[in-house]
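Engineer: got a predicted model here, sequence first, then my questions.
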Amino acid sequence: MLVLFLLRQNPVQSAAAELFGVSQATVSRRWTVLLPVVEKALARHVPDPVGASAGRVVLVDGTLVPTWDWASEGTTMFSGKHRDTGFNLQVAATLTGDLLAVSSPVPGSRHDMHAWRRSHFPKAFAEREGIG
């Protein structure tokens, strides 16, 4: 339940620890051990974006997912456009808001076009008409 709560709500570990009556260290250990198990169980239920989007209009946009300002990363995580630190993700969805796919994260300092090219989206949606 703890790991599912962390995945669904994305709280800080100390808040989850308080809610579940355990230490933050216990939350961290459970997360480390159980997250790969949950990912493996869910992997077979992830739809193929090409099949899921057949006959539908697909919207793709980049977004910055804020993170802490990690000094060890220098300026690689800093987005000048957003004036914040984080990861750049590309998100594909339908006009009705159904999520089709999310790209792997790239450092926030990289432009949306770089994140698009590094994602699997160009290949997945190659047969579609597009506008930018």
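Structural biologist: Perfect, thanks for sending it.
Engineer: from here on, just use CA atoms for contacts and neighbour counts.
Structural biologist: Noted.
Engineer: residues in contact with stretch 24-42?
Structural biologist: Stretch 24-42 is contacted from outside by 2-3, 13-14, 16-17, using Cα atoms under 8 Å, 6 or more residues apart in numbering.
Engineer: show me which of these is closest to S103.
Structural biologist: Nearest to S103 among the contacts of stretch 24-42: V3, at 22.4 Å, using Cα to Cα.
Engineer: take a look at this one as well, against the first:
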Amino acid sequence: MEPAPRPVPGADRLWIVDGTLIPVRDRKVAASSRNYRFSANVEVIVDAGTRLVVASARPAPGNKADGHVWRESHLPAIAAGTTVIADGALGTGPGQIIPEGDN
């Protein structure tokens, strides 16, 4: 697996992060989620300019909240020094922007 690109100092870069529930059959990584399906929660960072995936976290059980999966993953360290847009489910942190009305 190739390492994620690091932020370039002085460059304007905007990343978007969100979690998604992916239906899976493997009950070692899945749990019954809010949609009553066995799923895994995966947090993904996308570059707003290129629309390419920058990084993703390891799957967590689908009943884990986005904020918990984010904090327990390596993604906050990867996103350090970059402006990140996230929804209110992630909580707030350095460099994070939460759109008005989504908190």
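Structural biologist: Ah, there it is. These figures come from a predicted structure and were not determined experimentally.
Engineer: report the TM-score for the pair.
Structural biologist: TM-score of the superposed chains, computed with TM-score structural alignment, normalised by the length of the second structure, equals 0.66; 82 aligned residues with a Cα RMSD of 2.2 Å.
Engineer: make CSV out of the contacts of stretch 24-42 of the first structure and add secondary structure.
Structural biologist: Putting the contacts of stretch 24-42 of the first structure into CSV (DSSP: H, G, I helix; E, B strand; the rest coil) gives the following:
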residue, secondary structure
L2, helix
V3, helix
Q13, helix
S14, helix
A16, helix
A17, helix
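Engineer: which of these has the most neighbours?
Structural biologist: Within the contacts of stretch 24-42 of the first structure, neighbour counts (other Cα atoms under 10 Å) peak at A16, which reaches 20 neighbours.
Engineer: tell me the helix or strand right after the helix ranked longest in the second structure.
Structural biologist: The single longest helix within the second structure, with elements called by DSSP state H, is helix 66-72. Using DSSP states H and E, the helix or strand that follows helix 66-72 of the second structure in sequence is helix 75-79.
Engineer: what are the contacting residues of that next one?
Structural biologist: Contacts for helix 75-79 of the second structure (Cα under 8 Å, 6+ apart): 4, 6-7, 55-57, 70.
Engineer: what does it correspond to over in the first structure?
Structural biologist: Alignment of helix 75-79 of the second structure against the first structure: residues 121-125, by TM-score structural alignment.
Engineer: as CSV, the contacts of helix 75-79 of the second structure with neighbour count and secondary structure would be great.
Structural biologist: As requested, the contacts of helix 75-79 of the second structure are exported to CSV (neighbours: other Cα atoms under 10 Å; DSSP: H, G, I helix; E, B strand; the rest coil):
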residue, neighbour count, secondary structure
A4, 13, coil
R6, 12, coil
P7, 16, coil
A55, 20, strand
S56, 19, strand
A57, 17, coil
W70, 24, helix
